[in-house]
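In: Compute the structure for the input listed below.
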Amino acid sequence: MDGELFPRSRREVAPGAVHVPDWLDADGQRRLLQACREWARPPAGLRTVRTPGGGTMTSRQVCLGLHWYPYGYARTAVDGDGAPVKPLPDWLAALGREAVEAALGPRAAPPEPYDIALINFYDADARMGMHRDSDEQSDAPVVSLSLGDSCVFRFGNTRSRARPYTDVELRSGDLFVFGGPARLAYHGVPRVHPGTAPPGLGLTGRLNVTLRVGGFGQGPKRIMGDSPS
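Out: Next up, the predicted model:
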């Protein structure tokens, strides 16, 4: 934010969880936003996620690489139009690795490439309840990139959705990475601050691009549609 008294600096929120403000510059944000707009178009485009209990998530989502649904992965948009999921481009996988190295150091970067992206769009009223990213086989760090409106990002503990947790303001261009002892920490978005996106970005609302490594060749979890080995 222009004219701040104290510049925002890199912060370790918990062991293994690091916030890097302003990691993506303005050009990088615009390029990522344009790509998100392409990915959001049908087929296998932006959709509303329905929960097993019959409710709906207030944020809308599109997936790359593999399609996430509660609580697993598929190669097609099984809870959308059924189309094959769009591929995750090499440049985005490389960005994920670069993000981990920037936040946690080169040794934290996984040997396998990032192969899944979940892109959530939040309007002014959208929220995300406390949850864990536990549907993957890999324990590689999760990479989160923010575009558009600022939000309150609540980062908790690995035991429950309750306290202790830390609220972090994520702004457009910010990076948040969590791995190691924080990999399965509960986290959520209790609030979005409408109208706070950079004026030159051209986005009303918030986009969050989350990168993960599936690791499904390493253990018992399978992808919907795969045949048992």
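In: Only C-alpha atoms from now on, for both contacts and neighbour counts.
Out: Will do.
In: ok, which stretches of the protein are helices?
Out: 26-39, 90-104 (DSSP state H).
In: And the strands in this protein, which stretches?
Out: Assigned by DSSP state E, the chain shows strands spanning 11-14, 17-20, 47-50, 56-64, 67-69, 72-74, 116-122, 128-131, 142-148, 150-155, 166-170, 175-178, 187-193, 206-212.
In: hmm, back to that, buried deepest among the helices of the chain, which one?
Out: helix 90-104 (a mean of 18; mean count of other CA atoms under 10 Å).
In: Show which residues not belonging to that helix make contact with it.
Out: Applying CA atoms under 8 Å, 6 or more residues apart in numbering, the external contacts of helix 90-104 come out as 16, 18-20, 106-110, 113-115, 141, 143, 175-177, 211.
In: burial of Glu136, as a residue count?
Out: Per other CA atoms under 10 Å, the neighbour tally for Glu136 reads 19.
In: ok, back up a step: between the strands of the chain, which gets nearest to Ala40?
Out: Among the strands of the chain, the nearest to Ala40 by CA to CA is strand 56-64 (6.1 Å).
In: Give me the helices and strands touching that closest one, please.
Out: strand 47-50, strand 116-122, strand 128-131 (3 or more CA pairs under 8 Å, 6 or more residues apart in numbering; DSSP states H and E).
In: cutoff 6 Å now
Out: For strand 56-64, the packing partners by 3 or more CA pairs under 6 Å, 6 or more residues apart in numbering; DSSP states H and E come out as strand 47-50, strand 116-122.
In: that older thread, which among the contacts of helix 90-104 end up buried?
Out: Among those, those classed as buried by 16 or more other CA atoms under 10 Å are 16, 18-20, 108-110, 113-115, 141, 143, 175-177, 211.
In: what's near enough to touch the closest residue to Asp123 other than its chain neighbours?
Out: Spatially, and ignoring its direct neighbours in sequence, Asp123 is nearest to Gly205 (4.7 Å; CA to CA, 6 or more residues apart in numbering). By CA atoms under 6 Å, 6 or more residues apart in numbering, the contact set of Gly205 is Tyr122, Asp123, Gly148, Asp149.
In: Arg159: which of these is nearest?
Out: Tyr122 (26.7 Å).
In: That closest one is in contact with Leu203, isn't it?
Out: No. If you go by CA atoms under 6 Å, Tyr122 and Leu203 don't touch, sitting 11.0 Å apart.
In: Have a look at the two and say which one is more surrounded.
Out: Higher neighbour count among Tyr122 and Leu203: Tyr122, with 25 against 17, using other CA under 10 Å.
In: To check against the first, give me the structure of this:
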Amino acid sequence: MTADLFPDTLAARENLQPGAMLLRAFALDEAPALLAGVAGVIAMAPFRQMQTPGGQTMSVAMSSCGERGWVSDRRGYRYSPTDPATGAPWPAMPARLADLARRAAAEAGFPGFAPDACLINRYLPGCRMGLHQDRDEADLSQPIVSVSLGLPATFLFGGPTRGGRPLRLPLVHGDVVVWGGPARLHFHGVAPLAAGEHPATGGCRINLTFRRAT
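Out: Take a look at the predicted model:
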């Protein structure tokens, strides 16, 4: 047997587009600690399904941690320093989560990333995220770092306009996608989640999305 037959998945890096990189298994070893941190956040700020400005209920359940949390309601999309469900500040971002986001950003070519918001998304079977841009942040020079935990999903990564056929990227437990620079405002989403069972999360997928909101 040779090393070529069993490549080191921890070293797998895939350039998707200029400014966008897929880091295979980058968070795999730390996944238990990341999920423990998520559990602590959710105990203080439970998952909830928010409404879009148009009045539709989002299929993905969400929470946040850090100095800012992302919220959506009839008034629009925005970041808030407090959880609208409780009026209290969002839970602090666990150090292990923030450290992983910084290291992933640096690995993808964005050193110095200091996230102040982490969106925690829970996908159940059938849940999806339509193609959209992340443009509610004050400093669009900062990248987005997205961590996949639990059930596999198909990540859709398009271009700067909604038209065209996006890349369809299979993501599994521990994969991380980073995009910024020329790809910062590219459209992206998640195809409907297939049913399954994962030893780390049960019948769901957890997605951590780190941003610099302020």
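In: Adding distance to Tyr73 of the first structure, write the helices of the first structure out as a markdown table.
Out: Shown next, in a markdown table, are the helices of the first structure (distance: least, CA to CA, whole Å):
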| stretch | distance to Tyr73 of the first structure |
| --- | --- |
| helix 26-39 | 18 |
| helix 90-104 | 18 |
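In: which one of these lies closest to Gly129 of the first structure?
Out: helix 26-39 (22.8 Å).
In: looking just at contacts, which helices and strands does the closest one meet?
Out: Helices and strands in packing contact with helix 26-39 of the first structure are not found; criterion 3+ CA pairs under 6 Å, 6+ apart.
In: quick one on the thing from earlier: looking at the helices and strands packed on strand 56-64 of the first structure, which one is packed in the most?
Out: strand 116-122 (a mean of 23).
In: Mean deviation, that strand versus the second structure?
Out: Its aligned residues in the second structure lie a mean 0.3 Å from strand 116-122 of the first structure after superposition (mean CA distance after the TM-score superposition for the first structure).
In: contacting residues around that strand?
Out: In contact with strand 116-122 of the first structure (CA under 6 Å, 6+ apart) are residues 59-66, 205-212.
In: Can you select the buried ones from the residues you listed in PyMOL?
Out: The following PyMOL line selects those of the contacts of strand 116-122 of the first structure that are buried, judged by 16+ other CA under 10 Å:
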select buried, resi 59+60+61+62+63+64+65+66+205+206+207+208+209+210+211+212
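In: Just name the closest of the contacts of strand 116-122 of the first structure to Thr48 of the first structure, please.
Out: For those, the closest approach to Thr48 of the first structure (CA to CA) belongs to Arg60, at 4.9 Å.
In: wait, that closest one sits on Thr48?
Out: Yes. Using CA under 6 Å, Arg60 of the first structure is in contact with Thr48, at 4.9 Å.
In: tell me, what's touching these two both at once?
Out: Any residue near both Arg60 of the first structure and Thr48 by CA under 6 Å, 6+ apart counts here, and not one turns up.
In: correct me, but Ala61 of the second structure touches Phe47?
Out: Yes. Taking CA under 6 Å as the definition, Ala61 of the second structure is a contact partner of Phe47 at 5.5 Å.
In: Adding distance to Gln29 of the first structure, write the helices and strands packed on strand 56-64 of the first structure out as a markdown table.
Out: Listed next are those as a markdown table, based on distance: least, CA to CA, whole Å:
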| stretch | distance to Gln29 of the first structure |
| --- | --- |
| strand 47-50 | 22 |
| strand 116-122 | 14 |
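In: do you know which of the ones you listed lies nearest Glu136 of the first structure?
Out: strand 116-122 (9.7 Å).
In: how near is the spatially closest residue to Phe216 of the first structure that is not a sequence neighbour to Thr210 of the first structure?
Out: What sits nearest to Phe216 of the first structure in space, not counting adjacent residues and going by CA to CA, 6+ apart, is Gln137, at 5.5 Å. As judged by CA to CA, to the nearest Å, Gln137 of the first structure and Thr210 of the first structure stand 16 Å apart.
In: And for Ala77 of the first structure?
Out: The value you get for Ala77 of the first structure to Thr210 of the first structure, if CA to CA is used, is 18 Å.
In: what's the burial count for Ala195 of the second structure?
Out: Ala195 of the second structure: 13 neighbours (other CA under 10 Å).
In: Equivalent analysis for the one 5 residues further on, please.
Out: A total of 16 residues lie near Ala200 of the second structure under the criterion other CA under 10 Å.
In: same question, Phe187 of the second structure
Out: 20.
In: For Thr196 of the first structure, find the nearest of the helices of the first structure.
Out: helix 26-39 (14.7 Å).
In: Tell me which residues are up against the closest one.
Out: Contacts of helix 26-39 of the first structure (CA under 6 Å, 6+ apart): none.
In: go again using 10 Å as the cut-off
Out: By CA atoms under 10 Å, 6 or more residues apart in numbering, the list of residues contacting helix 26-39 of the first structure from outside reads 22-24, 45-46, 62-64, 85-88, 92, 119-121, 145-148, 172-174, 198, 200-203, 207-209.
In: And the contacts of Gly205 of the first structure, which is closest to Ala185 of the first structure?
Out: Tyr122 (21.5 Å).
In: measure the equivalent of the closest one over in the second structure to Arg165 of the second structure for me?
Out: Per TM-score structural alignment, the equivalent position to Tyr122 of the first structure in the second structure is Tyr123. Going from Tyr123 of the second structure to Arg165 of the second structure by CA to CA gives 23 Å.
In: Go ahead and confirm Asp25 of the first structure touches Asp174.
Out: Yes. Checked against CA atoms under 10 Å, the pair Asp25 of the first structure and Asp174 is within contact range at 9.3 Å.
In: Look at these two and report which has more neighbours.
Out: Between Asp25 of the first structure and Asp174, Asp174 has the larger neighbour count (other CA under 10 Å), namely 21 against 11.
In: For that one, which residues are in contact?
Out: If you count contacts by CA under 10 Å, 6+ apart, then Asp174 of the first structure has 19-25, 29, 144-147, 150, 208 around it.
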